[in-house]
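Engineer: sequence and predicted model, in that order:
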Amino acid sequence: MLHILRTHIRPVLEYASVVWNTGYIDDLRSLEAVQRLWTRHIKDLQNMEYGDRLRQLNLFSVKGRLIRSDLIKCWKIFHSPGPIKPSDLWELSSERRTRGHQLKITVRRCQLDTRSRFFSERVVNEWNALPDSTVTSTSLAEFKSSLLKVLGDRLFDYFV
């Protein structure tokens, strides 16, 4: 069941999530319900709480995976050659007196709720909160490993 979930179900749920993820709680609950139902059918885990099942199976919640995928995409924009440059989406913060890393993004105010849910806006606070050692990782594997340590239990958080 776990193999089927990882190879067939999750890719469908998460395909292009950087584009469609708006962070609406009802949407996240609907997606989480699919994973919740699927993990409930795994032998010996039927009577466990959902959060305990996730930890037992070492699966992140849908909410945690979406945060993680947003941050990975952000790292790729900063560190990988590609068609999207950081200057196309963000303005780097010129403020160097406060804590943070060298790739800190300026937080823009959004007048519309719709705009605040765009990838380029919703990822800013999460990205700025990362430590310098994570943001300046030299490889994607190193970034993912560091991200796992930094986000920790947040990757297992879910909406009830």
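Structural biologist: Great, that's in hand.

Engineer: contacts and neighbour counts: CA atoms only from here.
Structural biologist: OK.

Engineer: distance between the longest helix anywhere in the chain and the chain's centre?
Structural biologist: If you go by DSSP state H, the chain has its longest helix at helix 62-79. Helix 62-79 sits 5 Å away from the centroid of its parent chain (C-alpha atoms, centre = their mean, to the nearest Å).

Engineer: this is the other structure I want to compare:
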Amino acid sequence: MYKIDSAELEKVQRKATKLLPGFKDLGHEDRLHQLQLPSLKYGHQYGDQIQIYRAKKNLEKLSIENYFQPAKVKTTRGHPYKVFKPVTQNRARANFWSIRAIDLWNSLPETVVKAKTLNCYKNRLD
């Protein structure tokens, strides 16, 4: 998602949460916290991570090899399922979920990535 689209969506979210009784004078983050709503950025990242997990575990009808390549360098840090992040030449390609989600996926702890089920993964991701 482009920054301008994200900013517009966040503007709508800010307005909507201010309309609720008792929330007008609170800051945006406080409103989200009290309403137990995630930020838009968190929601996008969360969705991206679930999509990668589903692809890695063959829970999707897509071929994981078309989107991700295993990392070429094996490191002693992190998990063994790290993926290679290709260099992109344009902004549109950099916004594809298969590119933007790699850094966060690679930074996840091994206990999260090795979850046996999707629900277990979601719980550990939170």
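Structural biologist: Perfect, I can see it now. Bear in mind that the values here come from a model prediction, so they are computed numbers and not experimental data.

Engineer: what range in the second structure matches the longest helix of the first structure?
Structural biologist: For helix 62-79 of the first structure, the aligned range in the second structure is residues 40-57, judged by TM-score structural alignment.

Engineer: what residue in the second structure is paired with residue 136 of the first structure?
Structural biologist: Residue-level alignment of residue 136 of the first structure against the second structure, with TM-score structural alignment as criterion, gives residue 114.

Engineer: where's its match relative to residue 39 of the second structure, distance?
Structural biologist: According to C-alpha to C-alpha, to the nearest Å, residue 114 of the second structure stands 26 Å off from residue 39 of the second structure.

Engineer: same check on residue 23 of the second structure?
Structural biologist: Distance from residue 23 of the second structure to residue 39 of the second structure, counting by C-alpha to C-alpha: 16 Å.

Engineer: count of neighbours near the nearest residue to residue 22 of the first structure once chain neighbours are set aside?
Structural biologist: By the measure of C-alpha to C-alpha, 6 or more residues apart in numbering, the closest residue to residue 22 of the first structure outside its immediate chain neighbours is residue 117, 5.2 Å from it. The number of residues packed around residue 117 of the first structure, counting by other C-alpha atoms under 10 Å, is 17.

Engineer: could you do residue 66 of the first structure as well?
Structural biologist: Residue 66 of the first structure has 19 neighbouring residues, counting by other C-alpha under 10 Å.

Engineer: you'd agree it is up against residue 17?
Structural biologist: Yes - taking C-alpha atoms under 8 Å as the contact criterion, residue 66 of the first structure and residue 17 are neighbours in contact, 6.8 Å apart.

Engineer: identify each buried residue in the helix or strand where residue 149 of the first structure lies, please.
Structural biologist: In this structure, residue 149 of the first structure is located in helix 140-151 according to DSSP states H and E. Within helix 140-151 of the first structure, the residues scored as buried using 16 or more other C-alpha atoms under 10 Å are 143, 144, 146, 147.

Engineer: the last one matches what in the second structure?
Structural biologist: Right, residue 147 of the first structure. Here residue 147 of the first structure is matched to residue 125 in the second structure, going by TM-score structural alignment.

Engineer: what's the helix or strand for the closest residue to that match other than its chain neighbours?
Structural biologist: Leaving aside its sequence neighbours, residue 125 of the second structure sits nearest to residue 112 (C-alpha to C-alpha, 6+ apart; 6.2 Å). Following DSSP H and E, the helix or strand that holds residue 112 of the second structure is helix 110-113.
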